[in-house]
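**Q** got a predicted model here, sequence first, then my questions.
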Amino acid sequence: MKYIYCIVLILITGLCSAQDVQLELNDPSPVYLTGIDYDFELKFDGCLTPPDTVLIYLDNILVESIPANPEKYGLQSSVSFTYQFQRSGAYRFSAAGYKIKTDLKVIPGWLSILPPLAAILLALITRQVLIALFAGIWLGALFIFGYNPFSSFLYTLTDYIGRAPADSDHMAILIFSLTLGGMVGVISRAGGTQGIVKRLSRFASTSKRGQLVTWLMGILIFFDDYANTLIVGNTMRPLTDKLKISREKLSFLVDSTAAPVANIAIISTWVGYEISLINTSMQELGLNQNAYITFIKTIPYNFYPVFALFFGLIIALSGRDMFSMHKAEKRAAESGLVLKPGSVPLADLSGEDLNAKKDAPLRWYNALIPVATVILTTLGGLWFTGIATLENSGQSYDTSGLVQYVSAVIGNSDAFSVLMWAAFIGSFSAIILAVSQKILNMNEAVMAWVSGVKAMVMAALILTLAWAIGNICIDLNTAGYVIEISRDLLSPRLLPVISFVIAGVIAFATGTSWGTMAILMPIIIPLAYELPLNDPVVSNATAQAIFLSAIASVLAGATFGDHCSPISDTTIMSSMAAGADHIDHVRTQLPYALITAAASILLGYLLTGYGIPAWLSLISGFFALLILLRLTGKKLTDKTYK
């Protein structure tokens, strides 16, 4: 439900006479949807007795008289009420003689889901991601700005695409991505990339080992999904190319470890955010529970991230693949084509100006030192900014255990700024190494850095458009509509399943996992606490399992939707870091994501809603994924995969 607070400003003249008053909307929406309840609050001067009825007029015709909840406090009084809009027009709210007028734009609720769906379908059909995203944004702007194609086109450029990078976090991600691309450009030109490939080849000498090393590196960089994606993808791409591992497979392994491991790691940039959402909702319920301990208890119920990590591991170990991923791996193994003919990699770092300079020494540490610098700077920066935030804000945090203390620090860090710092410091270290060893002169090093940045421009554009369509979804209240049409499906035992599906749909449509969590946590946590208590059939143990499972299902569903959405920033960054065609990455990963989601629903959330222990669901899911891969997965020959 979308909450809109209507604040009435009354000029106090010493008398409480009826008069027209000015209406202000706190966080107003450009459009309102049919079929959704909107909550309003009208505030009056305290000398007025708050009425118990609000009259609503549309175009000067009385359309409804709504019972209101009056409340008087101090020198002010207020009434709150709920209303569903049916059509656009000039609305007038009348209470106790006060008239509040405003023009509101109302559209059918189902229109709110069309822009993201249109963008996703167009991207999959046409393979033109930029055009598909722009079309989705334009369609949303068409609904918002009165169905005028010309003005909506202009507002698409100015109000959405133009403002998407203006968000400080978005700008930090763009700078981090572009700068890290520049660092990779210097490393490649100085011969460090080939040096690290030569060094890693001593162990990762086969496709199987190369995939395993990629998976392990994704697990080790657990502290942030963005850092994980760009570091693992850019580091492993030259090696996996040499081992004839398809770019589709590399991007899958990168994407399948980045967000999932950050989601369930007890210390990461995700955890602080997740804990804050859990804590806020539990405080509103009056629950005196430690939010961090509650989060730890939800990890066994966070089925999708756990199953995604496990599925990636057994795929790497077994050499078996299914559907279009098998075709991609077969193509790469037999012909050496790591990219499908005709595909367009999201970031192309294979150009002549990024190849190793002629006669450049292939020194592995010229790649390792800059990458290690990025990792260490990120860890140090997270700690430094987290401590500073806690000290400056005076926040209290749990110091009873090392893990809780570290989690509080990391959770309050400025992750986006830190990543930006790390990319620049890593770039400086790469340039210093190349110039000090006289492999490149300063001009050559700077030009290599610029070439690396240029290789990331396409991905940066797609990220910008993805954020823009996310803002369209916010203005159209897409998430609110999905929640509203799902309300009748909620029941205590099915709550974890429904929560997972709703979270997945919202994250898939909007491309944001964190936004999905923020929307659903305040709704699902109270339901997960109250619904089982009101059902006499549900035991206390099952009620506790449903509570933890429902919280985990929101986290897992958000990760699932984000994992397979072509407009998700982490999916885009995985394609970018792996140098894969974005649509090829989405098409090959989607079946695996759906299989993992099905296991999470059928063997996870459906069972825990009926009191089945989480450990039994995990074991059942592991065996199901193993058996499915064994029966339906196709293995490459021993000659191409060992």
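**A** Here it is on my side, so go on.

**Q** switch to C-alpha atoms for all contacts and neighbour counts from now on
**A** OK.

**Q** in the helix or strand harbouring V586, what counts as buried?
**A** Using DSSP states H and E, V586 maps to helix 582-600. Along helix 582-600, these residues count as buried under the neighbour rule (16 or more other Cα atoms under 10 Å): 582-593, 595-597, 599-600.

**Q** second structure for comparison follows:
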Amino acid sequence: MIGTFWALVPAIVAIALALLTKEVYSSLFIGIIIGAIFYAIDTAAGFPGFFNHLFNDGMISQLSDSWNVGIIIFLVVLGVMVAMMNKAGGSAAFGDWAKKHIKSKAGAQVATIFLGILIFIDDYFNCLTVGSVMKPVTTKYGVSKEKLAYIIDATAAPVCIIAPISSWAAAVSGFASEGENGILLFCKAIPFNFYAILTLAMLFILVFMNFEYGTMEKFETAFEASKVTSDFEDESGGNGKVIDLVLPIAALIVLCVTGIIYTGGFFTKTTLGDDGAIFANETYLNFIEAFAGANASFGLVIGSFAALIITIIFYIFRRVISFKSIMQSIPDGFKAMVPAILILTLAWTLKAMTDSLGAKDYVAGIVEGSASGFKMFLPAIIFVIAVGLAFATGTSWGTFGILIPICIAIFAPGNPLRIISISACMAGAVCGDHCSPISDTTIMASAGAQCDHVNHVSTQLPYALSVAAISFLTYIISGFTQRLGLVASGIISWTFGFSALFSFLIFMKKRSLRKQK
């Protein structure tokens, strides 16, 4: 079973059960058990090997991984900060400000989209920050939790994958090195990342055309009909001002970015020159170099803890919340993040099962075997395979690590297909990550919007698949037009992509209006 299609079965079963039963915890655990059974059968380990692989190699190993522990700590600290901001009245004050400046449902959605675009440093940070800041505003103007979760998810990974200064750019540059500058190759691939850019375009078009389709339409209609009131004043102490929300969020953003570049060596002198040189030059890394070598998980922990301490001191100085209430926010914030932490733990364990079964090697073999005979179709093929791999494993970065080195090996530097295929890999990985119920980004988008996870997956799936289909066709166009050069190919491809997206949405709106009549 190792290194064959069976390696993908545990993830496929978990995803299918989650979508069918609407219950994610048991679905993930069943997938994990299937993976452990397959591994025990293939290695003839028996019952002792099954339990050892399930718990020791799986769950315990994932929970003791330093990267994963860092993400969990960051989640807890952010939950504590959100609880403190609510108790201090910062959310209520921001709601009063929003009443004067945001006048409509469309305005609330556009503000959420822009905030999501502005926080391009890291997808985890994006998901939870945007949700905590914008949920009161979107609730007031009749935006459902499901729509908020979609906006958060659609401005997290898609924004990070086209931002040269982000944790995603740093990850990709590690897999895609052209000479010594992987960031350069990443930047060249940005214009051909059709899925990410079309997803952002779709967000704005849906807002201004004022319609939804698929499962999202049902949730939006039901939410508006229920006339849910604003939760701006929940748990408010009454003394809060906008600064009580803005300053903690601003401190979180600045300090998390600082923490990330700190882990990359931005503030540490690096010795340049030959090993053993007596007069070696010492200098500081620039911002991009530090980002490329950073440990985003550790950086987020440092930054979030620093922001938490500053927020506590600020609130005590302002006397908007008692010290006792601040301490009570710690368990409250932790409890709010328990569902997300549990799902993340199970998703990481399921990924460990598929990795141990050789899912990556199986997919890599498929790509290498199909590359030689379909050169012009390769970007589209890479896109589809990346979607499938990221969907089944719930990870974009793992997909990058498998497919990008293959793309670099197939095409020599200077070949336009090299850039387009790497873009297709990144776009497909983001798309699969976007669709997958076991993706950590999808889980955090649900947590940020305080939305039922399965509802979030089922409502955003039609939107993500629509853009994926258009992106697939656009990669076919770019594969055949690359002979004209990257600029000409880009112009032709984008003309087709935007035209197809706009035409599709016009068709869906007319269909929706006919349905309403």
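**A** That came through, no problem. What you see is a predicted model, and the numbers here were worked out from it, not measured in a lab.

**Q** picking up where we left off before, mind reading off the mean deviation between the helix or strand following the helix holding V586 of structure 1 and structure 2?
**A** Per DSSP H and E, helix 582-600 of structure 1 leads on to helix 606-608 as the next helix or strand towards the C-terminus. Here the mean offset of helix 606-608 of structure 1 against structure 2 after fitting is 3.4 Å, by mean Cα distance after the TM-score superposition for structure 1.

**Q** aligned to E41 of structure 1, what sits in structure 2?
**A** Per TM-score structural alignment, there is no equivalent position to E41 of structure 1 in structure 2.

**Q** hang on, E41 of structure 1 in a strand?
**A** Yes: assessed with DSSP: H, G, I helix; E, B strand; the rest coil, E41 of structure 1 lies in a strand.

**Q** ok, the residue mapped onto T269 of structure 1 from structure 2 - contacts?
**A** Matched to structure 2 by TM-score structural alignment, T269 of structure 1 sits across from S167. By Cα atoms under 8 Å, 6 or more residues apart in numbering, the contact set of S167 of structure 2 is 121-122, 160, 291-292, 294, 296.

**Q** so which of the residues you listed sit within strands?
**A** Using DSSP state E, no member of the contacts of S167 of structure 2 falls in strands.

**Q** returning to that earlier point: the helix holding V586 of structure 1 vs structure 2, mean deviation?
**A** Looks like 0.7 Å for helix 582-600 of structure 1 (mean Cα distance after the TM-score superposition for structure 1).

**Q** what's that helix aligned against in structure 2?
**A** Under TM-score structural alignment, the match for helix 582-600 of structure 1 is residues 453-471.

**Q** got it, and stretch 415-429 of structure 1?
**A** Per the alignment by TM-score structural alignment, stretch 415-429 of structure 1 matches residues 296-310 in structure 2.

**Q** now swap in stretch 313-325 of structure 1 and tell me
**A** The aligned range for stretch 313-325 of structure 1 is 204-216, by TM-score structural alignment.

**Q** which stretches of the stretch 51-200 of structure 2 form helices?
**A** 61-63, 66-88, 90-101, 105-118, 123-140, 145-154, 157-160, 167-175, 182-189, 194-209 (DSSP state H, counting those that start in this stretch).

**Q** can you list the buried residues in the first one?
**A** What that stands for is helix 61-63 of structure 2. 61-63.

**Q** now flag whichever of the residues you listed is closest to I302 of structure 2.
**A** L63 (19.1 Å; Cα to Cα).

**Q** which residues touch whichever residue in structure 1 pairs up with that closest one?
**A** Aligning on TM-score structural alignment places L63 of structure 2 opposite P165 in structure 1. The contact partners of P165 of structure 1, by Cα under 8 Å, 6+ apart, come to 171, 174, 464.

**Q** at 10 Å instead, please
**A** 171-174, 460-461, 463-465, 467-468 (Cα atoms under 10 Å, 6 or more residues apart in numbering).

**Q** nearest residue to S458 of structure 2 other than its sequence neighbours?
**A** T215 (6.8 Å; Cα to Cα, 6 or more residues apart in numbering).

**Q** tell me the spacing between I261 of structure 2 and I408 of structure 2.
**A** Distance from I261 of structure 2 to I408 of structure 2, counting by Cα to Cα, to the nearest Å: 28 Å.

**Q** cool, and D440 of structure 2?
**A** Taken as Cα to Cα, the span from D440 of structure 2 to I408 of structure 2 is 27 Å.

**Q** neighbour-wise, which of the two wins?
**A** For D440 of structure 2 versus I408, neighbours defined as other Cα atoms under 10 Å are more numerous around D440 (24 against 19).

**Q** what do we get in structure 1 for that one?
**A** Checking TM-score structural alignment: D440 of structure 2 goes with D569.

**Q** is its match in contact with Y226, as I believe?
**A** Yes: using Cα atoms under 10 Å, D569 of structure 1 is in contact with Y226, at 9.0 Å.

**Q** where do the contact lists of these two overlap?
**A** Contacts common to D569 of structure 1 and Y226, judged by Cα under 10 Å, 6+ apart, are I173.

**Q** show me where structure 1 has its strands.
**A** 2-3, 5-9, 22-26, 32-33, 38-45, 53-58, 61-67, 69-73, 76-83, 89-95, 98-104, 106-107, 320-321, 634-635.

**Q** and among the ones you listed, the most buried is which?
**A** Mean neighbour count (mean count of other Cα atoms under 10 Å) peaks for strand 32-33 among these, with a mean of 26.
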